[in-house]
Each structure stands twice: as C-alpha cells, then as structure tokens.
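I'll drop the sequence and a predicted model, then ask my questions.
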Amino acid sequence: MNSHMNFIKEQLYTLTSIPSPSSFTAKVTDYLLSELSSLGYSPERSNKGNVFVTLGGSGSPLVLAAHVDTLGAMVRSIKENGRLRPTTIGGHQWSTADGENCTIHTRDGRVYTGVVLNKEPSSHVADQKTELIEENMEILLDENVASDQDTLALGIQTGDIIAMDPRTVVTESGYIKSRFLDDKLSAAILLGLARAVREDAWKLNRKVSLLFTVYEEVGHGGSVVPDDTEEMISVDMGCVGSDLGCTERMVSICAKDSGGPYNYDLITALSNLAKEKKLDYAIDVYPHYGSDVETTLRAGYDIRHGLIGPGVYASHNYERSHMDGVHNTFELLKAYITR
C-alpha cells in the first residue's frame, strides 16, 4: 500500500473518531482546518460551517465536495425513568442501532456514554418483539439515574447530541468496516488528494478546490459555492446492492439518482477516463439518493455536476468498503484534474 493510501486510511480513523452529526460539526471542521493548514494550504470556514480550500491551478474552476456531517440523533425529551427519548438527525435507521453504544454531548461540553435499546430488549422478558421505530427507542445512560431529575442534574437537556460509535476497522485484506463511511471515507480521500498535490507537485489542469460540507445529511450542505464554479463533483459513497454493478472494490460513477440524471458529458468523460486508466469502475443508477451537488443546482448555480465515490455496502448501517475502492476513486480524481 503506497503512502497516499496509508495517509487516507489514517485520516479515516481520525475523522470517524470525531463525532459529527449534522449541526455538531465544529470539532471535525477544526480538524480539517488544522490538517489542511499543516499541508501548506489556506482553508476557510464559512458562516454555515463548510470548509473550503483551493489546491491550485487556474481556469475552468472545479469544486470537489465531500461531507463530514453524519447521521445521528438528538435528545427529544428526558423520560420519567431518566432515560432519553431520541429524535433522528438525517436518515438514521433505528433498526441498525439497536444495541449500539453511543455518546451524549451536552451544550456545556460534558460527554456521557450510553447504549441505544428498544423499550423491551430482553428476549427472556418480552411477550412479543418490539418494532424498531423511533417511538420505541431509548438511550440508557451509563450513569446511576432513576428519574428525569437525576438526568437533568448531569447537565443533559433536550437538544443535546447523540452520536453512535463508529467502530472503524480496516482488515488485513483491505476491507473497511465502519459507520459513517458515508461520507468520511471520501473526505479522507480528498485530504489524500490535497497531500498528493502538494507533496508530488501535481500539475493541475484547471483551478481545483475542495469543499467539505456539514449539512448534507439534512439536505442543504452544498447550497453555497464560489460564484466562478463551472463544474462540481460530489465525492460521496458509491452504492452497492441489488441491481447495481458496483462492488466495494470499485469506484462508482452515478448516472442518475432520485434527483434525476447527472450531467451527461461529465459522466461520459469520467467513465471514459476510468476505462482509459484501466480502473475498476461501474456506472450505476441510485434510486434513493441525493447529493450535495444537486443542492448546489437547486440553489441556482449554473454548473456541470457529477457524482462518484468508492463502493459502500449497507449504507446508513454499519457500512463496508475496501481499500481497492479507495484506490480507484483516488486515481480517477487524479486523472481528471491532471490530464
């Protein structure tokens, strides 16, 4: 594994270790600002919280976007028994979180651990299986609480953030298993790209910038980009599943998702380049997907738009990808901005 792939793997471990459900992203963007600055760039954070940095080049401005906000939950209320009733942030699926460890983040900076469980999780007690929907889920704090007043005394209140443990693992065989590969895996790839541009002195064929957004999971992450942007590619997860050609070891190029078709000429150029470079890739249609770059279009920007990313299986669950998918995505981006 080359140094850029090792760097991306290290960045993935770091990024997933920083809890960042949508709106709770200051710490992860602090990290991005620090890391990009250490690479010799001058990143900026917007009022909204997005991080933007130009890597170099001139003419025909291209923005590559990834998001660092994740799914998660928020305290909706504190129950009489001291447990927390949650409300979801983004398209979080409670059926995938039953039994998951989590952390609760108070507004004064305290952090508590807990576990997500349904209201009657014991098979030795329950008369019937509990449906895993939001109203039946609760957060049990790893604290000695028996009432709402006990929990309030800890400083926990409505609106506090609940973050699921990522459980990030990269196996010897190259498989990547973690929550929030959507989209911290592609964010790590873009950091690897920034490092390679600087250390390997890539000659960019145009002005290339990176945008790390913080509200993608709730639908408005990429709604603001520089006015001179001509082309934008969301570097997000590629879908793996029924009726799709992509595997975890490929780079996926999306032709159409729930928002409609992506720019035909851009998708053609990306797929031709992947073929020319002998990369392992697939062109797919994602029926239940939306991306940052579609938000940019809806905001009124006149841009060409595309979407690529490493194949990710079990999206919005405990997800799985592979370092080969990372490599293929990295090489396609390299070829596109240096050809």
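Yep, it's here.

for the rest of this, base every contact and every neighbour count on C-alpha atoms.
Will do.

buried residues in the longest helix anywhere in the chain, which are they?
Looking across the chain with DSSP state H, the single longest helix is helix 181-199. Across helix 181-199, burial judged by 16 or more other CA atoms under 10 Å covers 181-197.

the residue nearest to Arg76 when sequence neighbours are not counted: what's it in contact with?
In space, and not counting its chain neighbours, Arg76 is closest to Pro86: 5.0 Å by CA to CA, 6 or more residues apart in numbering. Going by CA atoms under 8 Å, 6 or more residues apart in numbering, Pro86 touches 73-77, 134, 137-139.

what does Ile303 give?
Going by CA under 8 Å, 6+ apart, Ile303 touches 229-232, 297.

now go through those residues and say which are in strands.
When those are checked against strands (DSSP state E), the matches are 231-232.

for Ser60, state which of the contacts of Ile303 is nearest.
Nearest to Ser60 among those is Glu230, at 6.1 Å by CA to CA.

distance of the closest residue to the closest one other than its chain neighbours relative to Val293?
Closest residue in space to Glu230, ignoring its immediate chain neighbours: Ile303 at 4.9 Å, by CA to CA, 6+ apart. Separation of Ile303 from Val293 (CA to CA, to the nearest Å) stands at 9 Å.

what do the two both touch?
Residues touching both Ile303 and Val293 (CA under 8 Å, 6+ apart): Met232.

quick one: the helices in the stretch 101-250 of the chain?
Using DSSP state H, counting those that start in this stretch, the helices of the stretch 101-250 of the chain run over residues 148-153, 181-199.

got another one to weigh against that:
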Amino acid sequence: MEIDIEFILENMKKYLAIPSPGGYTRESVLKAKEDFEKCGLHTKITNKGALIATLEGKNKDEEVVITAHIDTLGGMVKGITNNGRLRYAKVGGGSWGAIEGENCYIITRKGKKIRGSIIPSMASTHIYGGEGGNAIRNETNMLVRIDEVIKNKEDVIKLGINVGDFIALDTRTEITESGFVKSRYLDNKLAVAIVLEICRYFKENNIIPKYTTHFYISNYEEMGHGVSYMPEKAKEIIAIDVGIVGEGQESNEFSVSIAAKDKRSTYDFEFRNRLVNIAEENGIEYAVDVYNFYSSDATHAVIQGKDINFASLGPAVDASHHYERTHIKSIINTTKLLINYLI
C-alpha cells in the first residue's frame, strides 16, 4: 500500500494557509469541496456550513461516516482599548501562553485582513521589570497590537475593525528533513488532508470501499458541536483527530493513536478492538490511549443522541493546542489504518 505523503503534506499546507477559526470556515470548506469533487465524490454543504463528501461503496444499505474538522482555534475581537489595542477573546481552547508573541491577521467583517501581534499589556521588562513581565497572562492583559498607524480607538474603527471580528494566528508550518511536521492547527487540517488522500487512493487504484462512506468535514468541532447531521443509513462513525503526546500518555509521534476514552465518554470496546486487529494484521504501528481533556466529533455525535457506533483515531501530536508537532510515520500509519478499515 503506497501512501502519497507529499500529496497529504501539500494539501495540509494549502488548508493551513486558509484561516478558519471556528465560525469563520466558509472559504476553507469551499476549497475542500472543490478538492473532493476533483476526486469524483458527490458533495453537500449542510445548513450549518459543514461539508459531506460521499464515496459510493459496494454496500449501499449500510453506510459509514469518517469525520475531520476544518475549524481551528483562534480569537475574536472582544473590545478596543482607548489607545488602540484589541482585547482578545479565545475561539476554542488552548492556553494564553500558547499565543503570546505570535503574529496574526485581524479579519474585518468585510474581509479585509490587517496584520498584528499578540502581546501582554506589560510586555517590556525595560518598563515593568521582571515582576511585571512575568504577570499571569489572561483575557484582561493579552492584547493585539495592530500594525497600522493608530493613536486611539477611533483610528481602529476607521480601519474597519470592530468587536466580533476574527483573529487568525500565523501557523509557522515547517517540515523537517528528519520527517517532523510542525505547525499550529495540525489539529485538524492534517486530518482533512488525510481524508483527501484516502479518496485519491481509492480513485487511482480503482477500489470500491465495502460500504458507502460519507466524509464529514465539520466546522464547529472546537466549539463542541461539530457533527449535527447524520446520514440515515450510517451505522458507524470514526472521528479522525489528533492523538495526545506527553507525560502520562501512551501515544507517540510515530504511531496512529486509537482512543479508548476521552473526557466525555468511553469509546465502543468492540469497535476499538476491531481497529486494533486491523492494525496488527497489517503491520501498522499503533497505540491505544486515554485522553484527559479532549473530545471528538464522534463523542459529540452520540451525546447529541445519534444512534451510531463510534470510534476515534488519528496522528499523534506533541504540544496539542500549542505549536504542534507530529511525524510523517504517524500520518502514514493513520492513513493506512483508515484505508484498511474501509476496504
């Protein structure tokens, strides 16, 4: 089984270059729609703005769903200070320390993109000393400094910036010679690129999956309500989402991570075991893990009352919701497991 890792990485970089904090995802969804249609899939955009791309299978009476969310963390303008700085409201989770010092775009209501940087109010130790510079970072003292000539609040408003405008951080995407992939928002643009590679693989190898498969590109996962529509015949859902690498976790950056439990729910034991068996039968490196502060589109679906069996797996990421990193081996193992599940 030959996985086109360059195809995955190029598509990942393309999606990462399109800002899509939760609530501002239309451009990225339309680009994914275009890419799936190039692979010959029928597509549909839901009322909520998510994308469903369908790959016809041999069995049309029972169907499966594979999800990947295209929305990311980000920010929103909470207010404008008298001296022309922007107050920052989080979109999604993550720590304040994860965004300090990052460059960003402020995206106005009319689509204008204006550069800025995220800094604490007491950034300069030459002014505030070490104690001030080490103050706790929170919503009251983390501000966006706009890269325009601004003296006051009125100057900001004249630029077209208002409360409710989105803030998108630079991703700083880098792929090293040793095979590491580093970027903000690997969670979960990488999963969208993996889904596209699955579609390419089936099309170019003239393979029909066992079941008709709906690839659900959700757009509110980071808000906790990504999957709200379910195809009538769907019997199983797999959420592709990042595995968590770090102290106390079993996941590593080279294997596919298979979730046994997240913060919201345990995953179905038989379904999880079937995925483990597929991995072992096909020589795919895997790790089973339990996550502390985490939920997926699969658990979102069942908590909403959908009658569907559910699992979650994905490439393992170090420093999730921060400056994230994985390895191409984990990406390949994830893709192979999903393809073998569908065959």
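Sure, I can see it. As the structure is a computational prediction, the values presented were derived from the model and not from experiment.

picking that back up, out of the helices of the stretch 101-250 of structure 1, the one nearest Asp30 of structure 1 is which?
helix 181-199 (14.0 Å).

helices or strands up against the closest one?
helix 3-16, strand 62-67, strand 304-313, strand 319-322, helix 323-338 (3 or more CA pairs under 8 Å, 6 or more residues apart in numbering; DSSP states H and E).

tell me roughly how far the shortest one lies from structure 2 on average.
Averaged over the aligned pairs, strand 319-322 of structure 1 sits 0.4 Å from structure 2 after superposition, using mean CA distance after the TM-score superposition for structure 1.

contact partners of that strand?
The contact list for strand 319-322 of structure 1 (CA under 8 Å, 6+ apart) reads 174-181, 248-249, 310-314.

can you select the buried ones from those residues in ChimeraX?
The buried residues among those can be selected in ChimeraX (16+ other CA under 10 Å) with this line:
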select :175,176,177,178,179,180,181,248,249,310,311,312,313
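
which residue in structure 2 lines up with the residue nearest to Arg76 of structure 1?
Using TM-score structural alignment, the partner of Pro86 of structure 1 in structure 2 is Tyr88.

swap in Asn118 of structure 1?
In structure 2, Asn118 of structure 1 lands on Pro120 (TM-score structural alignment).

for that match, give me its contacts.
100, 137, 141-143.

in structure 1, which of those remain in contact?
Mapping these onto structure 1 (both residues aligned by TM-score structural alignment, their matches' CA atoms under 8 Å) leaves 100, 137, 141-143 still in contact.

mind checking which of the residues you listed land in strands?
Reading strands off these with DSSP E, I get 142-143.

what residues of stretch 225-241 of structure 2 count as buried?
Of the residues in stretch 225-241 of structure 2, those buried (16+ other CA under 10 Å) are 225-230, 234-241.

what span of structure 1 lines up against it?
Equivalent residues of stretch 225-241 of structure 2 are located at 220-236 in structure 1, counting by TM-score structural alignment.

what's the burial count for Asp200 of structure 1?
8 (other CA atoms under 10 Å).

that one corresponds to which position in structure 2?
Checking TM-score structural alignment: Asp200 of structure 1 goes with Asn205.

in the stretch 151-300 of structure 2, which spans are strands?
Assigned by DSSP state E, counting those that start in this stretch, the stretch 151-300 of structure 2 shows strands spanning 166-169, 174-175, 180-183, 211-218, 234-240, 243-245, 256-261, 286-290.

go through these and name the closest to Ile3 of structure 2.
Of all the strands of the stretch 151-300 of structure 2, strand 256-261 sits nearest to Ile3 of structure 2, with 14.4 Å by CA to CA.

now the angle from that closest one to strand 234-240?
With axes from the mean of the first three to the mean of the last three CA atoms, to 10 degrees applied, the angle from strand 256-261 of structure 2 to strand 234-240 works out at 120 degrees.

centre of the chain to strand 256-261 of structure 2, how far?
Put simply, strand 256-261 of structure 2 sits 17 Å off its chain's centre (CA atoms, centre = their mean, to the nearest Å).

in CSV: the helices of the stretch 101-250 of structure 1, plus distance to Tyr41 of structure 1.
Below are those laid out as CSV (distance: least, CA to CA, whole Å):
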stretch, distance to Tyr41 of structure 1
helix 148-153, 44
helix 181-199, 9
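
out of those, which is closest to Asp165 of structure 1?
Nearest to Asp165 of structure 1, of the helices of the stretch 101-250 of structure 1 and by CA to CA, is helix 181-199 at 12.6 Å.

and the closest one, how far from the chain's centre?
The answer for helix 181-199 of structure 1 is 12 Å, by CA atoms, centre = their mean.

equivalent analysis for stretch 84-95 of structure 2, please.
18 Å.

so how far is stretch 176-196 of structure 1 from its chain's centroid?
Using CA atoms, centre = their mean, the offset of stretch 176-196 of structure 1 from its chain centre is 8 Å.

same check on stretch 230-238 of structure 2?
Relative to its parent chain, stretch 230-238 of structure 2 has a centroid offset of 21 Å by CA atoms, centre = their mean.

name the residues that touch that stretch?
For stretch 230-238 of structure 2, the external contacting residues (CA under 8 Å, 6+ apart) are 61-67, 298, 306-313.
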